[in-house]
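Visitor: The following block contains a protein sequence and its predicted model.
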Amino acid sequence: MGVKAIKIDIGLSEKSRATIADGLSGLLADSYTLYLMTHNFHWNVKGPMFNSLHQMFMTQYTEQWAALDQIAERIRALGYPAPGTYAQFAKLATIKEVEGVPAALDMVRHLVAAQEATARTARKLLPVVGKADDQPTADLLTQRLDVHEKTAWMLRSLLEE
């Protein structure tokens, strides 16, 4: 005996909900890839900047971990399943994994690029969300953009003379 789906009527069309959920799935994939990269670098950083980078990366991956839940739960609220496997994330993410263990400042460079890529993914969805008049998703995207742009700036600052 199958379970009958309950109609969702939250003021967004099914087409809008599907398009937004797809966009958020890409954001979740980029966010998870960024989270994993940051945690990996936290574990493996070494050199004269070890302590400051180790602590900075921990602050960043902890914030990122909480954001994953917010993004996934918004996808669910729109009525769609959230991606949750490495295979799905690899297919959806615009960020590529880093091979090996880069030098500390190369880790920072990779994280700048990944933060910026995640910001671009969020920003790309804003017009779609605006057109659909989806304020909760717009609020989530604005919060994520603020974090990713600020974090990218802080990381870039480490690379300047």
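Guide: That came in fine, so what should we check first?
Visitor: alpha carbons only for contacts and neighbour counts from here, please
Guide: Will do.
Visitor: OK, contacts around the spatially most central residue of the chain?
Guide: With distances taken as Cα atoms, centre = their mean, the chain has Ser31 as the residue nearest its mean C-alpha position (2.1 Å). For Ser31, the contacting residues are Gln64, Ala67, Leu68, Thr118, by Cα atoms under 8 Å, 6 or more residues apart in numbering.
Visitor: so how far is Pro83 from it?
Guide: Distance of Ser31 to Pro83, given as Cα to Cα, to the nearest Å: 12 Å.
Visitor: got it, and Pro127?
Guide: Pro127 is 23 Å from Pro83, by Cα to Cα.
Visitor: Between these two, point out the one with more neighbours.
Guide: Pro83 (18 against 11; other Cα atoms under 10 Å).
Visitor: what does stretch 77-94 contact?
Guide: 8, 17-18, 21, 25-30, 32-33, 72-73, 75-76, 117.
Visitor: Which members of these are positioned in strands?
Guide: Judged by DSSP state E, the contacts of stretch 77-94 include no members of strands.
Visitor: Which members of these occur in helices, if any?
Guide: Secondary structure from DSSP state H places 17-18, 21, 25-30, 32-33, 72-73, 75-76, 117 of the contacts of stretch 77-94 in helices.
Visitor: Second structure for comparison follows:
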Amino acid sequence: MKTRTATAPAINIGISAEDREKIAHGLSALLADSYTLYLMTHNFHWNVTGPMFNTLHLMFMAQYSEQWTALDVIAERIRALGHPAPGTYREFSRLASIAEVEGVPRAVEMIRHLVAAQEATARTARELLPVVTAANDQPTTDLLTQRLEVHEKTAWMLRSLLED
């Protein structure tokens, strides 16, 4: 008796395999930056101290919670394009443009690190826009636009805490 193995049909969504690979690679970098930002924000939530404790503790929780949800959206888009989503610290470290923060910085330095990480994540998303536009990939364009709005607004809000 012959055993049959099921194979999935080829992806045919109107985006070439080459473009899907480029987009998945760019989204993988965005996922790595997003995960690094998530982890940094959660770390700071746990470890913030000082006169702004309550404000920052709550703000960081709202930010890492939003970021956590975004990770799934980005990873699922990579999968929808037919590629595996990175999911290890090693892969994230290799792909991310954001460096880990050593130790526990003071509250104001946490804010500075988060502004830089939010802006870096926005840059990573923005760099992918021309690729998805050329590939006529509206779902990824929408995802990137939403992420840009969140990261730019969050960077502005955090930066505002540093003004006199």
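Guide: Thanks, I have it. These numbers were taken from a predicted model, which means no experiment stands behind them.
Visitor: TM-score for the pair, please.
Guide: Comparison of the two superposed chains (TM-score structural alignment, normalised by the length of the first structure) gives a TM-score of 0.98, and 161 aligned residues with a Cα RMSD of 1.0 Å.
Visitor: The residue nearest to the centre of the first structure -> the second structure?
Guide: Matched by TM-score structural alignment, Ser31 of the first structure corresponds to Ser34 in the second structure.
Visitor: Over to Ile8 of the first structure?
Guide: Aligned by TM-score structural alignment, Ile8 of the first structure pairs with Ile11 of the second structure.
Visitor: go on, Met154 of the first structure?
Guide: Aligned partner of Met154 of the first structure by TM-score structural alignment: Met157.
Visitor: so how many other residues sit close to its match?
Guide: Count around Met157 of the second structure with other Cα under 10 Å applied: 14.
Visitor: That one sits in which helix or strand?
Guide: helix 138-160 (DSSP states H and E).
Visitor: how far apart are that helix and its match in the first structure?
Guide: Here helix 138-160 of the second structure, set against the first structure after superposition, deviates by a mean of 0.1 Å using mean Cα distance after the TM-score superposition for the first structure.
Visitor: Go through that helix and flag the buried ones.
Guide: For helix 138-160 of the second structure, burial by neighbour count (16 or more other Cα atoms under 10 Å) applies to Thr140, Thr141, Leu143, Leu144, Arg147, Leu148, Val150, His151, Glu152, Thr154, Ala155, Leu158.
Visitor: Generate TSV for the residues you listed, with distance to Met40 of the second structure as supplementary columns.
Guide: Output for the buried residues of helix 138-160 of the second structure, formatted as TSV (distance: Cα to Cα, whole Å):
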residue	distance to Met40 of the second structure
Thr140	25
Thr141	26
Leu143	22
Leu144	21
Arg147	17
Leu148	18
Val150	16
His151	14
Glu152	17
Thr154	14
Ala155	14
Leu158	14
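Visitor: And the aligned residue in the first structure for Ala70 of the second structure, how close does it get to Gly84 of the first structure?
Guide: Ala70 of the second structure maps onto Ala67 in the first structure, with residues paired by TM-score structural alignment. Using Cα to Cα, Ala67 of the first structure is found at 14 Å from Gly84 of the first structure.
Visitor: More neighbours: which of these two?
Guide: Between Ala67 of the first structure and Gly84, counting by other Cα under 10 Å, Ala67 is the more crowded of the two (19 against 13).
Visitor: sec struct for Gln88 of the first structure, please.
Guide: Under DSSP: H, G, I helix; E, B strand; the rest coil, the three-state class of Gln88 of the first structure is helix.
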